[in-house]
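Engineer: sequence and computational prediction follow.
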Amino acid sequence: QHDNAMRMARLKLVELRNKGADALVLCCPSCFLQFDNNQHLLEREGEKYGIPVLYYTDLLGLAMGYSAKELGLDMHRIKADPFIEKWESLAGAPEPCDVINDGLAQESAFI
């Protein structure tokens, strides 16, 4: 059973790495443990993926302005530092709500 779990995790992690994923965001606690823990075990065997695993609520917290430390991201087995750095570099981008509101203010948005 453990071998099957590792094989499935490996297949999905390889695909995520090949697609250039910055992180894997999940809402299922069992899935989170599967990918965070098994990726850690695979790395101990020499396979390097470096794909941070986050809960959807972690991503929501970041979007609401909470820090990675406040959300406990430093407690994950796979470090989220590269993802957090990229997230913070995009912080100066227009807020999605501002873009939507600007678009709705224009009559053409309703055409």
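Structural biologist: Sure thing, it's come through.

Engineer: going by C-alpha atoms from here, please, whenever you check contacts or count neighbours.
Structural biologist: OK.

Engineer: in a helix, residue 25, correct?
Structural biologist: No. Counting by DSSP: H, G, I helix; E, B strand; the rest coil, residue 25 falls outside a helix, being strand.

Engineer: relative to residue 2, how far out is it?
Structural biologist: Relative to residue 2, residue 25 is positioned 23 Å away (CA to CA, to the nearest Å).

Engineer: put this next to the previous one:
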Amino acid sequence: MSISASHPLMLKKDHSEAIEVLQNRFGKQLSLNQTVRDQHGHTITWLANQPPDAVLTLKDKSEVAAAVKICNEYQMPMIKSALDPKNILNPGKIWPETLPIT
């Protein structure tokens, strides 16, 4: 089965509002730099690079909670792709557009 660019799964949702709110909240911790985004979109597979819309570097659980809350509010999916020595999140976990906040 092939999926054309007009297929609903191939349409990219505009997350500019969420990115603006994240930028206001986290400042320089949020990168929109294309090189940084390309680095985070790279895999070691044959798949083409799929850079994220933004890369957010967080320091602790409270920042993770704030970012998740914002992303939930704007229904922006999140992908965790970093070293996690404190095991805050599961590595490589793709989060749905909404998560319960406890």
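Structural biologist: Sure thing, it's come through. In this text, all values refer to a predicted model and were calculated from it rather than measured experimentally.

Engineer: TM-score of the superposition?
Structural biologist: Between these two chains, after superposing, the TM-score reads 0.30 (TM-score structural alignment, normalised by the length of structure 2); 56 aligned residues with a CA RMSD of 4.3 Å.

Engineer: rewinding a little: okay, residue 25 and residue 2 of structure 1: which has more neighbours?
Structural biologist: residue 25 (16 against 8; other CA atoms under 10 Å).

Engineer: just checking, the more buried one touches residue 57?
Structural biologist: No. Residue 25 of structure 1 is not in contact with residue 57 according to CA atoms under 8 Å; the separation is 9.0 Å.

Engineer: helices of structure 1, start to end?
Structural biologist: Taking DSSP state H as the criterion, structure 1 carries its helices at 2-19, 29-44, 56-63, 68-71, 81-89, 96-104.

Engineer: deepest in the core, which of those helices is it.
Structural biologist: Most buried of the helices of structure 1 by mean neighbour count (mean count of other CA atoms under 10 Å) is helix 29-44; its value is a mean of 17.

Engineer: mind listing what residue 55 of structure 2 touches?
Structural biologist: For residue 55 of structure 2, the contact set (CA atoms under 8 Å, 6 or more residues apart in numbering) comprises 30-32, 36-37, 40.

Engineer: residue 66 of structure 2: which of the residues you listed is nearest?
Structural biologist: residue 30 (13.2 Å; CA to CA).

Engineer: residues near the closest one, how many?
Structural biologist: The number of residues near residue 30 of structure 2, taken as other CA under 10 Å, comes to 18.

Engineer: separation between the closest residue to it other than its chain neighbours and residue 95 of structure 2?
Structural biologist: Nearest residue to residue 30 of structure 2, sequence neighbours excluded (CA to CA, 6 or more residues apart in numbering): residue 56, at 4.4 Å. Going from residue 56 of structure 2 to residue 95 of structure 2 by CA to CA gives 15 Å.
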